[in-house]
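> Coordinates only, no sequence provided:
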């Protein structure tokens, strides 16, 4: 084999190995970074005197068939989530303008979301009051640092550079609609 043929074979092998390495890296990057795991959470919803709360969809027997309590615990919320959302559930990127209609990114426009979010219906009742006024709610979570991989302008018009740690709060991705 001539010197030129050996150099050509070596170049081809190098290109093939480079393409394989880049393909493997890209595949590994996409398969490792496109999923999110929900860590254990705590939830406690406490009603004021004379008010009861229930979680869940209204059954065929009517709203009175729900399990009415004065305090919803983490275990009750977890039981509802496990009952309603199968083990194959996956979060998707969704947004809402009205709190009830969810949309996701389509090819060139927003399209109606077909799942990909948790919807937890809460019901309130009182045997002593003729109406219940919901005047405040708070969502909290521990703040964590996240390092973004590209420079971008955040919703508050602050520019974050690549590899800059950003303080994030998981409750910012939660919405409550009445």
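On my side now, so go ahead. Owing to the predicted nature of the structure, the values given are computational and were not obtained by experimental measurement.

> For the rest of this, base every contact and every neighbour count on C-alpha atoms.
Fine.

> In contact with the residue nearest to the spatial centre of the chain: list those residues for me.
What sits nearest the mean C-alpha location of the chain, by C-alpha atoms, centre = their mean, is residue 91, with 5.0 Å. Listed by C-alpha atoms under 8 Å, 6 or more residues apart in numbering, the contact set of residue 91 reads 36, 116, 117.

> Helix or strand: which one has it?
If you go by DSSP states H and E, residue 91 is not part of any helix or strand.

> Do you have the strands of this protein handy? List them.
45-46, 51-55, 71-72, 95-96, 102-105, 110-112, 122-126, 143-147, 152-153, 159-160, 165-169 (DSSP state E).

> A further structure is provided below for comparison with the first:
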């Protein structure tokens, strides 16, 4: 929360993007490790035979050189910020402090993908956040953090039950920065691609809450907001409107692993660009902005998560929409 959380500084930010082919099912995932103090940056991005990645849409790599990310992310000082649409970020709940700055207050990267495969929709898949531990990961999408033990200096309500969810002065509890993380994907039209005739209404724009818990989501009156209101003279009101947030990721039909059951976490569509591989297969290209931030309106955005450590892994899957 603004005025509660000041900075979450990154010591090592490790971002790995890779893709593999299992049969003709394409997967990709991103792994990010976030520590307190900015000391160094290690970024590795690689792709498999059917999926290539680029930062500029011109030069594509099967393995993206890590130094290409160094300048973009070197100045990050993750602040508690807020966004209603995953695109416009404010440095405080009210917005009075002005716009948040990308790659200083929050992480923001533009990624291009291309493939010559048959599956041209890209989905974020397999949220296993509840199954992993900080030092033991697994395949899939997850956001996990070490957790910080905090002794409360106020009595406040930390859940929907005003009797059972009371935290008293002196109570010790563990709080997790991972519970306050939000991730947005903003698909972009590619104007230089004459075959990409989509307009803004055709493009995907989603916010994902990796915790998958809407009861502890944006603008609830308990949790961090209840605590914050113990510290101010004039109570902070809950927002009237709340953003649309994806809590459950897309799954695929068991009998047809290439077809998505829904479009919940579709992040982009790859569009033909008229270029061809050496084997005369057509390339399909997509462009997306990835934003990762600490949501200041989240129920778990306490002071205590300031010095927590976060790991993020995002797994993507190329597939087809369900046309039935």
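Received, thanks. Small disclaimer: the values here were computed from a predicted structure and weren't measured.

> rewinding a little: identify the residue of structure 2 aligned to the residue nearest to the centre of structure 1.
The equivalent of residue 91 of structure 1 in structure 2 is residue 78 (alignment by TM-score structural alignment).

> ditto for residue 10 of structure 1
So residue 10 of structure 1 corresponds to nothing, using TM-score structural alignment.

> So for residue 19 of structure 1, which of the strands of structure 1 sits nearest?
strand 143-147 (28.0 Å; C-alpha to C-alpha).

> that older thread, out of the contacts of residue 91 of structure 1, which end up buried?
residue 117 (16 or more other C-alpha atoms under 10 Å).

> Now do the end-to-end distance for stretch 273-289 of structure 2.
Stretch 273-289 of structure 2 has its terminal residues 19 Å apart, counting by C-alpha to C-alpha, to the nearest Å.

> give me the stretch of structure 1 that that stretch matches.
Counting by TM-score structural alignment, stretch 273-289 of structure 2 falls onto no part of structure 1.

> list the buried ones in that stretch?
273, 282, 283, 284, 285, 286, 287, 288, 289.

> who touches the second one in this structure?
The contact partners of residue 282 of structure 2, by C-alpha under 8 Å, 6+ apart, come to 116, 272, 273, 274, 275, 276.

> can you confirm the fourth one is in a strand?
Yes: secondary structure of residue 274 of structure 2, determined by DSSP: H, G, I helix; E, B strand; the rest coil: located in a strand.

> That one against residue 283, yeah?
Yes: because the distance of 7.0 Å satisfies C-alpha atoms under 8 Å, residue 274 of structure 2 is recorded as touching residue 283.

> re earlier: reformat the buried residues of stretch 273-289 of structure 2 as a markdown table; add distance to residue 185 of structure 2 and secondary structure.
Shown next, in a markdown table, are the buried residues of stretch 273-289 of structure 2 (distance: C-alpha to C-alpha, whole Å; DSSP: H, G, I helix; E, B strand; the rest coil):
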| residue | distance to residue 185 of structure 2 | secondary structure |
| --- | --- | --- |
| 273 | 21 | strand |
| 282 | 25 | strand |
| 283 | 22 | strand |
| 284 | 19 | strand |
| 285 | 16 | strand |
| 286 | 12 | strand |
| 287 | 10 | strand |
| 288 | 6 | strand |
| 289 | 6 | strand |
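
> Need the contact partners of stretch 41-48 of structure 2.
11-21, 28, 52-53, 61-67, 69-70, 73-74.

> And the buried ones among these, selectable in PyMOL?
The following PyMOL line selects those of these that are buried, judged by 16+ other C-alpha under 10 Å:
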select buried, resi 11+12+13+14+15+16+17+18+19+20+28+52+53+61+62+63+64+66+69+73+74
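
> so of the contacts of stretch 41-48 of structure 2, which ones are in helices?
67, 69, 70, 73 (DSSP state H).

> tally of neighbours for residue 109 of structure 2?
Counted with other C-alpha atoms under 10 Å, the neighbours of residue 109 of structure 2 add up to 16.

> Contact partners for it?
289, 290, 291.

> The first one reaches residue 111, doesn't it?
It refers to residue 289 of structure 2. Yes: Residue 289 of structure 2 lies in contact with residue 111 (C-alpha under 8 Å); the separation is 6.3 Å.

> Quickly note the distance from the counterpart of residue 181 of structure 2 in structure 1 to residue 116 of structure 1.
By TM-score structural alignment, residue 181 of structure 2 lines up with residue 173 in structure 1. Computed with C-alpha to C-alpha, the distance linking residue 173 of structure 1 and residue 116 of structure 1 is 13 Å.

> same question, residue 78 of structure 1
Residue 78 of structure 1 is 17 Å from residue 116 of structure 1, by C-alpha to C-alpha.

> And for residue 83 of structure 1?
16 Å.

> same question, residue 46 of structure 1
Separation of residue 46 of structure 1 from residue 116 of structure 1 (C-alpha to C-alpha): 28 Å.

> Contact partners for residue 152 of structure 1?
Shown in contact with residue 152 of structure 1 (C-alpha under 8 Å, 6+ apart): 159, 160, 161, 162.

> May I see those residues organised as CSV, with distance to residue 104 of structure 1 added?
Shown next, in CSV, are those (distance: C-alpha to C-alpha, whole Å):
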residue, distance to residue 104 of structure 1
159, 25
160, 24
161, 26
162, 25
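
> For those residues, which entry has the maximal number of neighbours?
Counting neighbours by other C-alpha under 10 Å, residue 160 leads these with 17 neighbours.

> Kindly state which residue of structure 2 is aligned to that residue.
Checking TM-score structural alignment: residue 160 of structure 1 goes with residue 167.

> Residue 145 of structure 1 - nearest residue in space that isn't next to it in sequence?
residue 167 (4.6 Å; C-alpha to C-alpha, 6 or more residues apart in numbering).

> For the one you found, give its distance to residue 161 of structure 1.
From residue 167 of structure 1 to residue 161 of structure 1 the distance is 13 Å (C-alpha to C-alpha).

> and if you look at residue 145 of structure 1?
The spacing between residue 145 of structure 1 and residue 161 of structure 1, counted by C-alpha to C-alpha, is 14 Å.

> just residue 95 of structure 1 next, same as before
Taken as C-alpha to C-alpha, the span from residue 95 of structure 1 to residue 161 of structure 1 is 25 Å.

> Residue 117 of structure 1 too?
Where residue 161 of structure 1 is concerned, residue 117 of structure 1 sits at a distance of 29 Å (C-alpha to C-alpha).
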